[in-house]
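S.K.: fold the following, please.
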Amino acid sequence: MRTRLLYKVLIVKILEIDAKTILSKHSLAIPQGTVVTSPMEAFNAADSLSRPVVLKVQIPSSGRMKAGGVKFAQTPDEAKNEAAVLLQTTINNYSANNILLEEKLSVNSEIFLGITYDADSRTGVILGSVSGGIDVEKSDKIARAIFSPQLPPPDYIGRQIAIELGYESKDLLNLSRIITALVTCFIQSDALLLEVNPLILTSDHEWVIADVHMELDDDALFRQKELLKHVPYSNDLVLQTSDFEQLAKEIDSSDHRGVAGRLVAFDGNLGMLMGGGGASMTIFDAVLNAGLNPANYCEIGGNPSVKKVKELTKLILQQPSVDKLAVIMNVVSNTRTDLVARGVIKGIVELGLIPKDVISVFRIPGSWEKEGYDILDHYKVSYFGRETSIDEAVDSIKCRF
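M.R.: Next up is the predicted model:
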């Protein structure tokens, strides 16, 4: 569950077909192909290409090749048969509704290129390896260069990587240009990861992007409206939100103060309000490890207003499966305990519920905690301070179920 959560909450994963569309707008070569949704469409597409093809399921998950989500076909009939199998297969818990059918490239050599961020140096980083393909992690030689995401990439970075990978002459110059274009795309798209694996040098000595893995920062989507118009398959599968999640976004955007609305729904009965210096994931893991069933993931912090906390509390508790609420944060300095307590209590009371019956645990030590605890005492809600760990607070919930 947590892996899927990470993809949905922290990043937006762009499907291969849409990522290739984005890269093609940066003058980068991609194989000829199309998306097919039936065996007959696969037959017609392969027949139109008149060459061997590769069929790849379009799902927001890596490891498709090893999971059986990539097939090869020499003839249109083979493409039809392979498409029929793929469309009835579940790959990494995803149904294969769309298949990217492309020409099979003639390979002279292949490499891996990855662009991401280095948290330690706080810079962008380019990684390259001549061991392209599904086992690139086993490579013992990685070329590496850093760059500033605030500035256009200098040309020498591409040349540096290309030289370290052992290319010369025209192949080196063309590869250098491609690396520079990929870094430019990475920066302009607000990407967190742009991975080309493999980048193929064909027998005609042309560099072609055979496969691409792209992830965007969802906090930056507000300035990527034009890009999002060109990723229809990702919009259909990855970027859609439920009414529950959309309402939470509206609550968060209603007031600039703090964060209270970054939310993903699950099918449990325990509503969750949590946060504090990146602690949401830790708290969520503790809830899962305790054998409890969370109804949602969310993040609050940055001192949200009472109204935002109140409305988010009401939204969570109005879900049919929710019968309890856990309010847990790390020790906070920029979020007032009393404001969160007031918002939670107001939300519960406005729903006609009794706070002490609904709140299974309340743990927010930090700023204005005495005032917050006074509010909880008034409504006879028990709470924990900083002397109680997050795990201990979560364990206490089991006693109340």
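S.K.: make it CA atoms for all contacts and neighbour counts henceforth
M.R.: Noted.
S.K.: which parts of the stretch 201-350 of the chain are helices?
M.R.: Remark: helices of the stretch 201-350 of the chain, listed N- to C-terminal, are 225-228, 232-234, 243-253, 280-289, 306-317, 337-350; assignment by DSSP state H, counting those that start in this stretch.
S.K.: second input sequence below; structure requested for side-by-side comparison:
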Amino acid sequence: MDLDAFRWLLTDAGQQLLVEATHAWADADGDVVRAAAAVRRTEPVAEHAAAALTQVQLRARAVAKLGDDAVRMYFTPDGLEQATRARVAAHRAARLAFAAPASVVDLGCGVGGDLVAMARAGLTAAGVDLDPVRVEVARANLAALGLAGAVQVADATAVDVAAFGAAYADPARRSARGRELDAEGWTPPWSFIEGLLAESRGTPAVVKVAPGIPHDLVPAGVEAEWVSEAGEVKEAALWSRRLATASRRATVIPAGGSGLATVTEEDDPYDGQPRPVRAIGRYLWEPDGAVVRAGLVTAVAAAVEGGLVDEHIAYVTGDDAVRTPFARAYEVLEQLPYREKQLRAALRERGVGRLTIKKRGVAVVPEQLRKRLALSGDAEATVVLTRVAGEGRAFSVRPL
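M.R.: So this is what the prediction gives:
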């Protein structure tokens, strides 16, 4: 996005064009060509028309991540992609605010989504970014939402974090080549992040990383918190020593509503002990992905007074219908044949046409298997494919 065009968009004329572009987008039912033609009839300057329509498109996409705020905010395509979902950012900001730092600096603030969350949590927040466009966008977002905060162009690695009560970083994991797998290629690089987490400059820090971060990359003494929203793991947050309250944590934010649930290794009586494996009971639990990534599946087993179906599989089984926010529960109806030909025959015999396939620990691609089974009945079923004592098993289950 062109910086001058974006700045023009913030003028009275630009704001009026944004309104008109929003109406054009709605009237065109999201047809980019028709909407662009309508906007160009209103605004002859191509850069201005493109900037307005781009914002309308990005706002529409941002609603899923940021909710109602999205229609008042501004974005760049890459800034929106990296932005944290609003409820996840709010949780992290609230936890940081609980530590009561005098101020916090966002080292690579992007379009300001995390700055917004921190400001709303009552933190005195400032942000820096290398990209002048993202800085201008972040500043505009704070203003649009009526929030305080300072933003400026700066190299995160050159900022004196000792001047702040806490530091936050969300390293960019994409480069011109695409997704950057080498952590040293992140911006800022992993060597800088390690210094932050070691509190080498005397300032506690929290760092957002991808949920798939290798466990051996997490420095000693740092808390790793995996966070999921609506059943999907969104991030891992690494908390330095003075902010850490555990070693491993899973935080689950449910779909809709409010509130969250969190579990740590202190809730796991099997932590460091032999894993509890038992025969399949009447119920089966599928732990949330955050729980799995945090290595806390046995904490779920303890909570439901059950055990694992297999030492190496993240399914829990038991005899009582215990509900937990950390896993989805199913009633086990029957064991089915595991081999594909016999499984097809069994499902057809039961008149199954609509099939949900859950799997862990087996080399099965559900979409491909469903197509090969070619079912056509009127009944609906859920099948779990997994390993028990090292061997493949299939179970018909009913979600609770």
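S.K.: after superposition, what's the TM-score here?
M.R.: Both chains were compared after superposition, and using TM-score structural alignment, normalised by the length of the second structure their TM-score is 0.29; 177 aligned residues with a C-alpha RMSD of 6.4 Å.
S.K.: most packed of the helices of the stretch 201-350 of the first structure?
M.R.: Most buried of the helices of the stretch 201-350 of the first structure, by mean neighbour count (mean count of other C-alpha atoms under 10 Å): helix 306-317, with a mean of 24.
S.K.: contacts for it, please.
M.R.: Contacting residues not belonging to helix 306-317 of the first structure are listed as 244, 247-248, 251-252, 254-255, 260-261, 271-273, 296, 322-325, 339-340, 342-348, 351 [C-alpha atoms under 8 Å, 6 or more residues apart in numbering].
S.K.: in a helix, that's where residue 53 of the second structure is, yeah?
M.R.: Yes: for residue 53 of the second structure, which was evaluated using DSSP: H, G, I helix; E, B strand; the rest coil, the result is membership in a helix.
S.K.: residue contacts, it?
M.R.: Contacts of residue 53 of the second structure were listed using C-alpha under 8 Å, 6+ apart, and they are 18, 21, 22, 25, 35, 36, 39.
S.K.: cool, residue 340 of the second structure as well?
M.R.: Residue 340 of the second structure is in contact with residue 373, counting by C-alpha under 8 Å, 6+ apart.
S.K.: still on that earlier bit, could you export the contacts of residue 53 of the second structure as TSV, including distance to residue 249 of the second structure, neighbour count and secondary structure?
M.R.: Below are those laid out as TSV (distance: C-alpha to C-alpha, whole Å; neighbours: other C-alpha atoms under 10 Å; DSSP: H, G, I helix; E, B strand; the rest coil):
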residue	distance to residue 249 of the second structure	neighbour count	secondary structure
18	43	23	helix
21	44	28	helix
22	42	22	helix
25	43	23	helix
35	46	20	helix
36	47	20	helix
39	49	24	helix
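S.K.: residue 63 of the second structure: which of the residues you listed is nearest?
M.R.: The shortest gap between residue 63 of the second structure and any of the contacts of residue 53 of the second structure belongs to residue 22, at 14.1 Å (C-alpha to C-alpha).
S.K.: does that closest one touch residue 59 like I think?
M.R.: No: taking contacts as C-alpha atoms under 8 Å, residue 22 of the second structure lies outside contact range of residue 59: 9.6 Å.
S.K.: figure out which of the helices of the stretch 201-350 of the first structure is closest to residue 103 of the first structure.
M.R.: Smallest distance to residue 103 of the first structure across the helices of the stretch 201-350 of the first structure (C-alpha to C-alpha): 20.1 Å, for helix 232-234.
S.K.: which helices and strands sit right next to the closest one?
M.R.: Applying 3 or more C-alpha pairs under 8 Å, 6 or more residues apart in numbering; DSSP states H and E, one finds that helix 232-234 of the first structure makes contact with helix 16-24.
S.K.: circling back: want to throw the helices of the stretch 201-350 of the first structure into a markdown table with distance to residue 157 of the first structure?
M.R.: Rendered in a markdown table, the data for these read as follows (distance: least, C-alpha to C-alpha, whole Å):
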| stretch | distance to residue 157 of the first structure |
| --- | --- |
| helix 225-228 | 26 |
| helix 232-234 | 31 |
| helix 243-253 | 39 |
| helix 280-289 | 36 |
| helix 306-317 | 46 |
| helix 337-350 | 48 |
